[in-house]
Every structure is written in C-alpha cells, then in structure tokens.
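*Asks:* Fold the following for me, if possible:
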Amino acid sequence: MTQATIATRDGTTTTLIEETLDEFRQHLRGPLLSPEDEGFAEAARIWNGMVEKTPALVVQPTGTADVVATVNFARDNDLLFSVKGGGHNIAGTALADDGLTIDMSRLRGVIVDSGEQIVTAQAGCLLGDLDRETQVHGLATPGGFVSETGLAGLTLGGGFGYLTRRFGWTVDNLREVEIVTADGQVRRASREENVDLFWAIRGAGHNFGVVTSFTFQLHEVGPTVFGGLIAWPFERADEILETYQALTDDASRELTVFLNMRRAPPAPFVPKEWHGERICAMIVCYSGDLDGADEALTPIQALENPIVDLLQERPYTGMQSLFDAILPKGKHYYMKSEFAPELSDDLLSTMRDRFTESPAPGEMVIMHIAGALNEHDLDDGAINNRDARFALFPLAMWEPDDSKGDQYREWVRDVWEQLQSYSTGGNYINFQTADEGYERIETTYGDNYDRLTEIKEKYDPENVFRVNRNIQPQLE
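*Replies:* Sure thing, here's the model as predicted:
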C-alpha cells in the first residue's frame, strides 16, 4: 500500500502517503488492511447485506494499545472513523464508507469469576462467545437472541433478550468498562469512577469512545432451560393473540414469550405443505426451575394442534442460537421499532390486519420485556424507555437478488407509522435504520438527551465518534 485516499470528518477526502501509513503501522501489532489485502473483504463485511459501504482502511487491533494508536491517528488526521464489534447493527454504522474502520474481531477473550458472579469480555466477542464461557458455570447475563450478535453493539445501545424480564436491559447488568476516549486516554468507567461517562455509555455508548472490555453481573441461569418455537395456522390468529394477551398479563418473570406473525420458513422442522404459508408463532423461553415449566406454559399448551412444536428442554446456549440459521449474514434486513405500554385489543387487531396485507418477506414481532427494567429510576443510564413493556417490530428480510426491496421497505414504514399511535414514544436505538433522522435519535433518549450532549462535549468535543446514531456535542 503506497498511499490511501480516505474520507475526512468534514465530508472531503485526503490522501495518506506511504510514509504516514508506515509510521502508523509501526504503532500497531494488528494488521492495517486496504481493499487489496487478504482478509479485508471479511473485515468489511457486516450482517445486513442491504448496507453497501466499503472503508478505505481497516485496523484489526490485538489489544488496547492498538486501539489507542488508531483513535489518535483518526483524530489527528481528521478521518471519518467507525467501530465494528460484531457488525450486526441494522443501519450499518459499523463501517465508515471510504473512511477508517477499527474491527475488534480479534479481541474475543472472556474471563468468568464464578465466585463473584461477574464476567469480563473483550469488545470483539459475539454473544455466543460470552454464553459459552458463562454457561460452564451455569451463569448468564441478559443479551440478545442471536448468538452471532456483537456483544459491544448490543450493550452500548441498551440490549435485551430472553432474560430481560428477570434482570433488565443488558446495560442494567453492566458493572464496568474499559474505554478509549477521543483524546486517546484509557479510562475505566463504572458507578464509582467516571460516573458521567458510565451513565452515557449505558444506552448511547457508541458516541463516547471505543470500549475495549465489558464487565457484567451474572445470574444463575441454565445450563438447561425450557423453550423453543411453537406455531399455528394464521387463520387462528385471533385465538392465539387473545391467549398471548392474557398470558403476558400474568406470566412470571421466568417466562419470556415473543409473538411472531410470518410465513413459515422452508426449514426441516416445518412440514413441507406449510412452507411459505402464513403462521402465528410463539418463541418461548422459561429460565426458572424446570419443575415449574409445565404450569407456566399451560395457556400455550392449551392451544391444541400446532403445526410445529419445538418446545422442550434445551441448553440455554441452544436457545440463544436457535434462530441463527434463519437470520444469516448477507440477507437484506429492514425493520422499525416502537415500545408499547400495553397490548390493547386495537393494537393487536391492527398488527393482525396489516400482516394480512404484507409482502412475502414481511413479519410482525411482539416482544414481552416487562419486569426488571421498569423498576429502575427513569434516568438510570442513558437508555431511557423505562416505561416499555412490549417491543413492536415490523420487519422484512429478503435475498439480495430480490428486486422488490423498495416495496418491502414501504410496507414496513407504513406499518410503523400506524403503530406509533400505540407507542410510549420510545424506540430501540439498535434497530434504527439509516433513513431515520436526527429527531428520531432525540426521541429515543427523551429527557436524557440534553445531558448526553453535555457529556459528549466533555469527552468528544470534535465528534470523532460520529459514524453511529449520533449525539452531537453542544458546540456543534
């Protein structure tokens, strides 16, 4: 690599000559990759195939020192800069198009202290890495429902999964981080140290630096849970929705049930005659004492004659990876999100009716998340959304060669606009798409937004970390 033309923060480009690149490389132990190098394509590849971005350069750090060198280089040269953890973000903010991307994928160490019930994980970890190590000890922390999700991105945007009803947002379980801020300093942030930074990281963390490690509180979960997927013909939707509504009114926190209206995938566990047909499904995870599973699931099991019934005892790690195969890297994904305070009859009938009009890749998802997250103070972290009891997601996923992407996105947007009348006003920052504007970011953080701009000004006044759902410093 003799030189590189690269985007700057002001929207122009600059040329980095060979001597500049060589000097930068001397400060790194990990590789500095350009598009012609082996390994670049994978380093610049993310989950959502709809995102078409290519960085000019990618650094793959092997430790915190490499992160410090990269942040200093990006800042000193005014480069457009992004951070890639697992690359699972829907909007593609892991990549800086024509800029400099730091790919954390080589940092995947996990250390479990089973006595203290805490775990420290490096920022390149996927959820599967974390779950694999913590489940050796029968421990877990709330985090997602796809094992290939990046731990860093999930956490910094709040994070939720099957255990959220019991233990809150992922960031409610965050004890400490190591972070490299825009000035190149390595800081620890917790409830006792750099308290303002720690508050901001818990929900808007993409904006304040490169987190190199996370320390979480763990809880006794597994290693076996009861759960899986169960589905019925969509023609029974009214019956299924009524049961779901009643179930989520009374369910113990050990039981998490998500509802999904979609077309049945051509998977081996689905009878062939149902492939591509509309179904109404529940995704179930009971993480309490297994002796109580039958009683907890009685309302679901009373819904007889399912098309598919995969409910069974399974490893918690198996529950976490159950849907990996139907959410592969490279498909086109588009979704919107709202948080709801309740499941009214009108909301449920609206979602049912709009699904009947959906194009083939269209889905409706309702996630029951009420519980521990509602018991924290409204300003306990930047995450906001403490009034959320359900998460609503209209979405579509399709193959890259499908020419009807515009139609699918239009359907999702139309449904989303209709669902906003049932919303708390909040939404999930990790599921915001690239076409959602700045006002949407302000809405996400609500009353916490002004405080975030003050902290941004303190730690990143030049907005070095701007390739994200961006909080701008007050000076801008």
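*Asks:* When you work out contacts or count neighbours from here on, use the C-alpha atoms and nothing else.
*Replies:* Will do.
*Asks:* which secondary structure element contains the spatially most central residue of the chain?
*Replies:* Of all residues in the chain, the one closest to the mean position by Cα atoms, centre = their mean is Leu154, 3.8 Å from it. When elements are assigned from DSSP states H and E, Leu154 belongs to helix 151-156.
*Asks:* which strands and helices sit next to that helix?
*Replies:* Under the contact criterion of 3 or more Cα pairs under 8 Å, 6 or more residues apart in numbering; DSSP states H and E, helix 151-156 touches helix 195-204.
*Asks:* circling back: surely the residue nearest to the centre of the chain meets Gly144?
*Replies:* Yes. The criterion here is Cα atoms under 8 Å, and Leu154 meets it with Gly144 at 7.4 Å.
*Asks:* anything in contact with each of these two?
*Replies:* Common neighbours of Leu154 and Gly144 (criterion: Cα atoms under 8 Å, 6 or more residues apart in numbering): Phe160.
*Asks:* what's in contact with the helix holding Leu154?
*Replies:* By Cα under 8 Å, 6+ apart, the surrounding residues in contact with helix 151-156 are 85-89, 123-127, 143-144, 160, 170-171, 201-206, 211, 430.
*Asks:* another one to check against the first:
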Amino acid sequence: MAQPSQEHIEALKAQLRGRLLQPDDSGYDEARRIWNAMIDRRPPLIVQAAGAADVIAAVNFARDHGVLLSIRGGGHNIGGLAICEDGMVLDLSQMKSVRIDPHAQRGYVEPGATLRDFDHEAQAFGLATPLGINSTTGVAGLTLGGGFGWLSRKFGTTVDNLVSAQVVTADGKLVRASADENADLFWALRGGGGNFGVVTMFEFRLHPVGPEVYGGLIVYPLEQAAAVLPAYRELFKSMPDELTVWVVLRQAPPLPFLPPETHGKPVAALAICYIGPPDKGPELVEPLRKLGTPYGEHLGPMPLTAWQQAFDPLLTPGARNYWKSHNFAGLDDGLITMLIEQIGKLPSPQCEVFIGAMGGQTNRVAPDATAYASRDANFIMNLHGRWDAPADDDKCISWAREVFRAAAPFALGSVYVNFLTQEETDRIGAAYGPNYERLVEVKRRYDPGNLFRHNHNINPAA
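*Replies:* Next up, the predicted model:
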C-alpha cells in the first residue's frame, strides 16, 4: 500500500472516537482474526469505528493517501474479504446497535451487529426478517450480498426487506439510499456487495414471526437418500411458503437424539422450519417423516431464536473453510446420484453439502428489481469444505472442487455472491447476470476510482 507517515496516522487517530490499531498494539491480533482460519493476514492499520464519523474519517484517509481499504462487518466472508494484507481494515464490529420500532415494524441495525443480535432484539416483540442460518454471521455482509434463510420462502430475501440504508460513499459523504432517495444506489446495495460505499445503518421491514416455530431434524441413513431425496423433491413442489426444508448431506454429528452407533456415519438430513401456527406443523411435516426409516429425529415447537442458532455448533469460528456453490432450478436424478457418491468419500468429518430451499416469495420478485438476480433458483447448494489441520488443505479443497465440477451440468450457471471464494473473480458476472452492466454504471457514479475494491469487485472500468 501507499505508506502514509506516522504523523498522518496520528492525525487520523486524533479524529476517531474508536481505536486505531497497528501491529504492535494490544488487541491487534484479535482484531485481525476472522471466522475462516485459512485467512491469516496482517494489515498495517485497523480502524475500529465507533460511529459514522469514524467511518467518514477512515474513508477519507484511505482515499486521500492511496491506501487499500477493506471493510469488516461480522468477518464471516469465506474469502476473508474483510481483511486486506497490505492496507487498512475499517472494522465495523463495534457498531452493533439494534433498535426495533414494534409499531412501525421496522428494525434499525448498525453494520457490526450479528444475526443473533438482530434476532434477540426483534423477537422481544415477536418480529423478524429473513436472515441466514448461522447466528454469528454479520448482518451487513449477509444483506449486501442478498441474504436468505428460513423465512425467505415466506418473506423473500433479506434485501427484499431492506427499506433504506445510510451509506458513506467514496467521496466521504453520508447519504440515504431508499426507493425514493438515491434509488440507483439503493438498487445496487441490494445484492451488489460492498462495492458502493460503507453502510452505517440498515432499515429493515419486520414481520410477525414466532416467538415459537415448529421444526427440527429428520436424519436418514445415506443408503436411503436415493429414495428420500427424489421424494423430497416432489413434496417441495407443493409446500406452503411457511414451510422450509433444507437438505444436509454429511457424517452424522454426535447429536443426542441419534443412537451412538450412528455417529460418524454418512447421512441425509432434512432440516425443517415451519413458521405458521406451531400446532399445524406436525401434520405438514408428517409426509417427510415417512420417506424412509430415519436414524432419528428431533421435531417440535421451539423458539425461533433457538432454531436460528441450531447450526452454530457446526460452524464455529477457528476451523479452516473452503466453499464452492451452484444454483439449481431442480434436483435432477443425476445430481442426486453424484452427491450420494461424493458423501461416501468425505475428506473430513466436518465437510458437508447444504442445499438451501428457495422458491416461494424469493422467486416472485422480478430479476431486475434488485441487484440480487437469482430469482429462478429453487435450490442453492453450498459445498462446504471444513477441517482443522493445514495438512488437510489440499484434499479438502480438491473434494469441493471435484464435486463442484461434477454438479455443473445440472446447474443454472448463476451463483450466490456471498458463497464465492476470493479466487472466483471469473464468476462475479454470473452472480448478477443481466444486472451486471447496470451495476457497473452505478459503480462509475459512486466510486469511479474503485476505492471499494477489496470485495467481489465490480470494476468501474469494465
């Protein structure tokens, strides 16, 4: 990076309400660590912003001194885009305020808040908006990439529920983006990632959900998957929007409701969330219980917040992670057969395949209504390589790439941008399809110098 003088760095520090960290400072190592342990970068500067004024100061400093800038929200991005090697990290993790207006059914969320923070506040009023499935994920990154989860079939993607955003743009100005104010910027923020500025406040539309939902897991032996998955595929076609069922293929973790002798065996699990009246849940889920003879199941009413955190033990920080992802219109027989074969030879007991069910409201929105464009995807598959030892890097990464290549003939060709690794620059266009050219135009207007480039970059010179 350009090397600003220590005098300039001290001048920046004097402008901040938050902290400015350099490699020898206390707290530096903790601040540079993120969810994916494969990312081990040592940025010369980390600004831990305390508010929008700090964000403006950091953006102006990076622009004026030619310093590479990366933006950290929850630090959950698979490619580690939150942390640059040779530049300045603008760390928003201390900006965690969540304010709920229960009468207007709105949530006002700062960019350092996690999904757990948001749900905790919103569920105090029986409200929620579509978020992801791992509660330690940051609201900011999830939202800016599109966002989907257990509530999406009923209420759409996360960005379908974004009402407005306050954004610091590359010129250091704080602007509001909404449907009627800086509408082009608002459109681009809803799926275009961190390319257009630093969001300092999100305003979300909330919906009455919970506080209890009906859900849980049905865990089938992998040997039954060849019958279970096609039957699930048929049931999916008539599921109400309130019912979401994902497929998880992996080795059975030591869950208390599974017999000990099944732990570590390959399984096909159905992860279920029904957000209608909980007493209607058993009737709707009953056909899923009859698809085979499961190893075990755990179903019943539970707090929405508990289900939103149910997969956290499988996604804890500190492991090494590598992802590959495809979007699908359907689950073809050939795809199912291939996946069953691959689950039989997982390189690590933590590796897994998630198949997220979309459809419903996510597909009723026009593909050009938001930058997030994958409105024809009924299923989003994430090949999740996960392991602990660096010595296992090659075999786990190779497994994910092999399954990705084998799945390609069945895929739509599009991809969810939040599931891209940093190396997949050739797939950024596939995340946006026909929307890409419009995103370039918005980028040229708001960030012609490409200050915000340590991301899945939309190059203004394209």
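*Asks:* Superposing both, give me the TM-score.
*Replies:* Here the TM-score for the pair of chains, by TM-score structural alignment, normalised by the length of structure 2, is 0.97; 461 aligned residues with a Cα RMSD of 1.4 Å.
*Asks:* Next one: the aligned residue in structure 2 for the residue nearest to the centre of structure 1 relative to Asn378 of structure 2, how far apart?
*Replies:* When structure 2 is aligned by TM-score structural alignment, the residue opposite Leu154 of structure 1 is Leu142. Distance check for Leu142 of structure 2 against Asn378 of structure 2: by Cα to Cα, to the nearest Å, it reads 19 Å.
*Asks:* go on, Lys395 of structure 2?
*Replies:* Counting by Cα to Cα, the separation of Lys395 of structure 2 from Asn378 of structure 2 is 30 Å.
*Asks:* if you count what's nearby, which of these two comes out ahead?
*Replies:* More neighbours surround Asn378 than the other of Lys395 of structure 2 and Asn378, with 22 against 14 (other Cα atoms under 10 Å).
*Asks:* quick one, what contacts the counterpart of the more buried one in structure 1?
*Replies:* By TM-score structural alignment, Asn378 of structure 2 lines up with Arg389 in structure 1. Neighbouring residues of Arg389 of structure 1 by Cα under 8 Å, 6+ apart: Phe339, Ala340, Pro341, Glu342, His368, Ile369, Ala370, Gly371, Asn374.
*Asks:* quick revisit: and the match of Leu154 of structure 1, how far from Ala113 of structure 2?
*Replies:* To Ala113 of structure 2, Leu142 of structure 2 is 11 Å away according to Cα to Cα.
*Asks:* residues contacting the spatially closest residue to Val136 of structure 1 that is not a sequence neighbour?
*Replies:* Nearest-residue entry for Val136 of structure 1: Pro223, 7.7 Å, with adjacent residues in sequence omitted and distances by Cα to Cα, 6 or more residues apart in numbering. Neighbour list for Pro223 of structure 1: Gln135, Val136, Gly138, Leu139, Pro315, Tyr316, Thr317 [criterion: Cα under 8 Å, 6+ apart].
*Asks:* Which residue in structure 1 aligns with His76 of structure 2?
*Replies:* The pairwise alignment with structure 1 assigns His76 of structure 2 to His88, based on TM-score structural alignment.
*Asks:* can you confirm its match is in a strand?
*Replies:* No. Under DSSP: H, G, I helix; E, B strand; the rest coil, His88 of structure 1 sits outside any strand and is assigned coil.
*Asks:* doesn't Ser147 make contact with it?
*Replies:* No. Taking contacts as Cα under 8 Å, His88 of structure 1 lies outside contact range of Ser147: 10.7 Å.
*Asks:* Please consider this matter closed, and thank you.
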